[in-house]
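Colleague: can't give you the sequence, but here's the structure:
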């Protein structure tokens, strides 16, 4: 099984992530942020990965540290669960509609962290999460997983846009981690 259990403890947060890339879409998520829990549950379901996340953060300050540290820990878990990446497809993309919104995510698990985002949220908050932290989640996740993500979304409802983004990320990840052969998918010989 391609599975990883990672923890992160700082003065601001305590995060535990248990990730199984070969799961069935089950999740148990409790970050103290209802909207983030909803997005991570969607990521697990549509990515067909099993995901458990337990986080305690300084929510009395704001949601930034919790969102960031959950993303960093999830990225570390993904990197560890992939191992050497032998046989994976490596690159994938997904386009997901949600009502009036349309999100596209393209990614490469090749070990080169980079993020390009085209997000245009209208409001400052989506539920209990700052809309700025949606992009920050993607950036932090890509950095710690050492992956390249290009993500864009258009629409008028911020909730729909964010949810379409997470679903597109899930579907692209599901495709990129799929084992198709027995080689390391890189001319360098390693990811």
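Modeller: The structure has been received and is ready for your questions. Only a predicted model underlies this, so the values are computations on that prediction, with no experimental measurement involved. Residues are numbered from 1 along each chain as shown.
Colleague: C-alpha from now on. contacts and neighbour counts both.
Modeller: OK.
Colleague: ranges for the strands of the protein?
Modeller: All strands of the chain, identified by DSSP state E, fall at 3-9, 13-20, 27-30, 50-57, 91-98, 101-108, 114-118, 125-126, 129-130, 148-154.
Colleague: try this one side by side with the last:
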């Protein structure tokens, strides 16, 4: 990976062993968490964010996927914050509207240094996607990522299905990851040399 704007986090607990390497300048995307749908979502995050991303996880999947999903999101957030450094010259604020067939999602980010997450998603999604991914974890993933990246993140599912139809959970979650990726891609873009804050720090 590049020597600039990179983050590398190793997180080892009694439940998981996580390695995340992130390069904001781009690069290959390789993800292996043991949870197939989560791999697919993190690949979307790297690809549509324009990031180089390497994620390798060993988790206690014999219990369930909770610890694996959560600890990966924590490490990803920490790597993102590390890669941002002092944030000199970044655009800071960005938003994205992303459709995925019938679904429409908006993501808005502020590289504020103040952890905050707002997540609006429809009720009644299928409880799991694939054999291991609980849809109830999507909010917790964004909360964990935003907190440890020290950013403000709003993710809103504006449209989940055609009127009267059952939402497709795969589409609803995937559109969120793509929207967040696009918003982050714009927010980290270098536009100048100064930290974009009247405080002088973020």
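Modeller: Looks like it arrived, so ask away. This structure is a prediction, so every number in the text was calculated from the model and none was measured.
Colleague: Report the TM-score for the pair.
Modeller: For this chain pair, the superposition-based TM-score is 0.97 by TM-score structural alignment, normalised by the length of the first structure; 190 aligned residues with a Cα RMSD of 0.8 Å.
Colleague: before we move on, the earlier item: same list (the strands of the first structure) but as TSV, adding distance to residue 37 of the first structure and mean neighbour count.
Modeller: Formatted as TSV, the strands of the first structure follow (distance: least, Cα to Cα, whole Å; neighbours: other Cα atoms under 10 Å):
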stretch	distance to residue 37 of the first structure	mean neighbour count
strand 3-9	17	18
strand 13-20	13	22
strand 27-30	6	19
strand 50-57	9	21
strand 91-98	18	19
strand 101-108	20	22
strand 114-118	22	16
strand 125-126	12	18
strand 129-130	10	18
strand 148-154	20	22
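Colleague: Adding distance to residue 167 of the first structure, write those strands out as a markdown table.
Modeller: Putting the strands of the first structure into a markdown table (distance: least, Cα to Cα, whole Å) gives the following:
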| stretch | distance to residue 167 of the first structure |
| --- | --- |
| strand 3-9 | 21 |
| strand 13-20 | 17 |
| strand 27-30 | 14 |
| strand 50-57 | 15 |
| strand 91-98 | 7 |
| strand 101-108 | 8 |
| strand 114-118 | 15 |
| strand 125-126 | 16 |
| strand 129-130 | 17 |
| strand 148-154 | 11 |
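Colleague: Go through those strands and name the closest to residue 185 of the first structure.
Modeller: Ranking those by proximity to residue 185 of the first structure (Cα to Cα) places strand 91-98 first, at 9.4 Å.
Colleague: which strands and helices sit next to the closest one?
Modeller: Applying 3 or more Cα pairs under 8 Å, 6 or more residues apart in numbering; DSSP states H and E, one finds that strand 91-98 of the first structure makes contact with strand 101-108, helix 158-176.
Colleague: Now do it: which range of the second structure does it align onto?
Modeller: Aligned using TM-score structural alignment, strand 91-98 of the first structure spans residues 93-100 in the second structure.
Colleague: Give me the mean deviation of that stretch from the first structure.
Modeller: Superposed on the first structure, stretch 93-100 of the second structure shows a mean distance to its aligned partners of 0.4 Å (mean Cα distance after the TM-score superposition for the first structure).
Colleague: just how off-centre is that stretch within its chain?
Modeller: Computed by Cα atoms, centre = their mean, to the nearest Å, the chain-centroid distance of stretch 93-100 of the second structure equals 13 Å.
Colleague: Please identify the nearest residue in space to residue 6 of the first structure, excluding sequence neighbours.
Modeller: residue 17 (5.3 Å; Cα to Cα, 6 or more residues apart in numbering).
Colleague: And that neighbour, what's its match in the second structure?
Modeller: Using TM-score structural alignment, residue 17 of the first structure pairs with residue 20 in the second structure.
Colleague: how about its match, what does it touch?
Modeller: Taking Cα atoms under 8 Å, 6 or more residues apart in numbering as the criterion, residue 20 of the second structure is in contact with 7, 8, 9, 10, 53, 54, 55, 56, 72, 75, 76, 79.
Colleague: if we go to 10 Å?
Modeller: Contact analysis of residue 20 of the second structure by Cα atoms under 10 Å, 6 or more residues apart in numbering lists 7-11, 31, 53-57, 72-80.
Colleague: just residue 111 of the first structure next, same as before
Modeller: 79, 90, 142, 143, 144, 145, 146, 147, 148, 186, 190, 191.
Colleague: Now residue 45 of the second structure: closest residue in space, sequence neighbours ignored.
Modeller: residue 181 (4.9 Å).
Colleague: what's the neighbour count on the counterpart of that neighbour in the first structure?
Modeller: Using TM-score structural alignment, the equivalent of residue 181 of the second structure in the first structure is residue 170. Residue 170 of the first structure has 24 neighbours, counted by other Cα atoms under 10 Å.
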